[in-house]
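S.K.: kindly generate the corresponding structure for this input.
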Amino acid sequence: MILLIASRELRRLWLSPVAWTLLAVAQGLCAWLFLLLIDDFRNLQGRLVGLENPPGVTDLVAAPLFRVAVWCFLMLTPLLTMNLISEERRSRTLDLLLSSPVSVAAIVLGKYLGVLVFLLGATALIALMPLTLGTGTTLDVGKLLAGWLGLALLVAGFAAAGLYISTLTSQPMVAAVATLGLLLFLCVIDLRTVGGEAAGSLLGYLSLLGHHDALLRGLFDSADVVYYLLFSVTFLGLAIQRLDNERLGH
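M.R.: All right, here's what the predicted structure looks like:
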């Protein structure tokens, strides 16, 4: 049943001109930046020759591309997740869905899986951009894969948070704005430069971008992966609890 709901949600996204327009804008911005980064790398090559351990194309092209892609998905994800539950509530089909013999967990996981597949496809398209440079230069495949993994995990967390916010309202645009605000807060929460050491350490751990930056540097740490998995599972659990309470209320 989860796969059936996921395929229905994915089909809705594939047939939505809004989703394709958003995806095209995000891909276009990343492609434009990719070309600018390649041009900058070519201009820097003469100065990099004299360095003992010069940064490669992965550090100067792929890593900045993935960093900017984060902000593209920060804007894109709330607009794709805002309809997951709130549209069902607004169109009054949520009551029918909750009264069906389908578990709440299956509903939440199915909708999450559908939008996640769509978003992961978008991250794969972005990862293919620097990968094309492998024919003419040497890529650090390990760093490239770590950077893509970080982006994929971050997007998975974005989608889980957006799904949960979508369960709280019947207005999709309210869900989109609330999701954007929450994700933006969690991205800039790292205030170690102005807070105390203990507070800074805690906020640094909670920061979504802090764990992503480590993966971009090629520093694969299972703690970063676990953080993103726990982040996603937490919001999915909150979404399930929210809808389960609503089902019991009926």
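
S.K.: hey, let's count contacts and neighbours off CA atoms from now on
M.R.: Will do.

S.K.: in this structure, which residue is most central in space?
M.R.: The structure's the chain has its C-alpha centroid closest to residue 155; by Cα atoms, centre = their mean the separation is 1.3 Å.

S.K.: so it touches residue 75, yeah?
M.R.: No. Using Cα atoms under 8 Å, residue 155 makes no contact with residue 75, being 11.0 Å away.

S.K.: now the longest helix seen in the chain: how far from the chain's centre is it?
M.R.: As assigned by DSSP state H, the longest helix anywhere in the chain is helix 17-48. Helix 17-48 sits 18 Å away from the centroid of its parent chain (Cα atoms, centre = their mean, to the nearest Å).

S.K.: to check against the first, give me the structure of this:
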Amino acid sequence: MKMIINIASKEIKSFFVTPMGWIILALITAAFGTYYLEGVNSYFEVMSGAIRPAERVGVTIYVGQTVYGAAFFLMLFAVPLMSMRLISEERRQQTLPFLFTAPVSIVEIVLGKFFGLFAFLALMVVYIFLMLSTLNIWADIDFGYLFSNTFGLLLLVGSFAAIGIYFSSLTSQPIIAAILSFIFAFLLLGLESYFASQPNHWFHHVSLLKHFQTFSRGVISSKDIIYFLLFISTFIVLTIRRLDADRLRG
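M.R.: This next block holds a predicted model:
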């Protein structure tokens, strides 16, 4: 556990000492802030009496849908860029053999890198929650809705991170790793709409979007939590097996 924490800490620090980490962090937080302001302004325009009181939507859901909906797609682009160098950079610089001979297991290496990336991404997710919480200054908001969406988004970015670290272990080119992880994650999300006319299709059961939508409605489902945890665990195990095969080949 200590080695996992040390590796995770090293990865987190690496994000803050490179321009890429700061650029992505700045762009993402600026985008969240923009969507937040647009959501608040739109809420006052739409709810100012243009519709009947019975049809009005609470400010938490109205603004939250705007911000979390944007976060869903922004993270789809951001996570592959953050994860692409985790292992592929080690392979490209030919430092991977040194990791294999270090007094640390492959499991600790993979988990340390994963949790380091996840902790960095979690900062952006928490930022969204804190930003939306400021609505409570002038309105009674639904914190249950915010907690549900925040928890769901954490599980989703964890899934993106697991996909990213797996594809990063397959190649020595970070850009290729980013492209592959983006395409794979996009397919898992986009095919949900492709099979929308076939609600009983097997793909609906493995779609990331379908399981995230439960949280986006303000509902925390144990079934969806288990799905995301199994999804993340699967790609972490695949990454471990990939690196273990590299170690055996020398």
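
S.K.: the longest helix of the first structure packs against which elements?
M.R.: On a contact count with 3 or more Cα pairs under 8 Å, 6 or more residues apart in numbering; DSSP states H and E, helix 17-48 of the first structure meets helix 2-14, helix 63-81, helix 104-131.

S.K.: could the ones you listed be laid out in a markdown table, adding distance to residue 221 of the first structure and mean neighbour count?
M.R.: Below are those laid out as a markdown table (distance: least, Cα to Cα, whole Å; neighbours: other Cα atoms under 10 Å):
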| stretch | distance to residue 221 of the first structure | mean neighbour count |
| --- | --- | --- |
| helix 2-14 | 30 | 17 |
| helix 63-81 | 17 | 21 |
| helix 104-131 | 20 | 20 |
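
S.K.: now tabulate the ones you listed in JSON lines and tack on distance to residue 213 of the first structure.
M.R.: Listed next are those as JSON lines, based on distance: least, Cα to Cα, whole Å:
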{"stretch": "helix 2-14", "distance to residue 213 of the first structure": "30"}
{"stretch": "helix 63-81", "distance to residue 213 of the first structure": "8"}
{"stretch": "helix 104-131", "distance to residue 213 of the first structure": "16"}
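
S.K.: who wins for proximity to residue 143 of the first structure among those helices?
M.R.: Residue 143 of the first structure sits nearest to helix 63-81 of all these, at 8.5 Å, using Cα to Cα.

S.K.: so that closest one corresponds to what in the second structure?
M.R.: Helix 63-81 of the first structure corresponds to residues 65-83 of the second structure when matched by TM-score structural alignment.

S.K.: now the residue of the first structure most remote from its centre: how far from residue 67 of the first structure?
M.R.: The outermost residue of the first structure relative to its centre, with distances by Cα atoms, centre = their mean, is residue 50 at 37.9 Å. With distances taken as Cα to Cα, to the nearest Å, residue 50 of the first structure is found 27 Å from residue 67 of the first structure.

S.K.: kindly report the same for residue 48 of the first structure.
M.R.: 22 Å.

S.K.: what do you get for residue 77 of the first structure?
M.R.: Counting by Cα to Cα, the separation of residue 77 of the first structure from residue 67 of the first structure is 16 Å.

S.K.: map residue 188 of the first structure across to the second structure for me.
M.R.: That one, residue 188 of the first structure, aligns with residue 190 by TM-score structural alignment.
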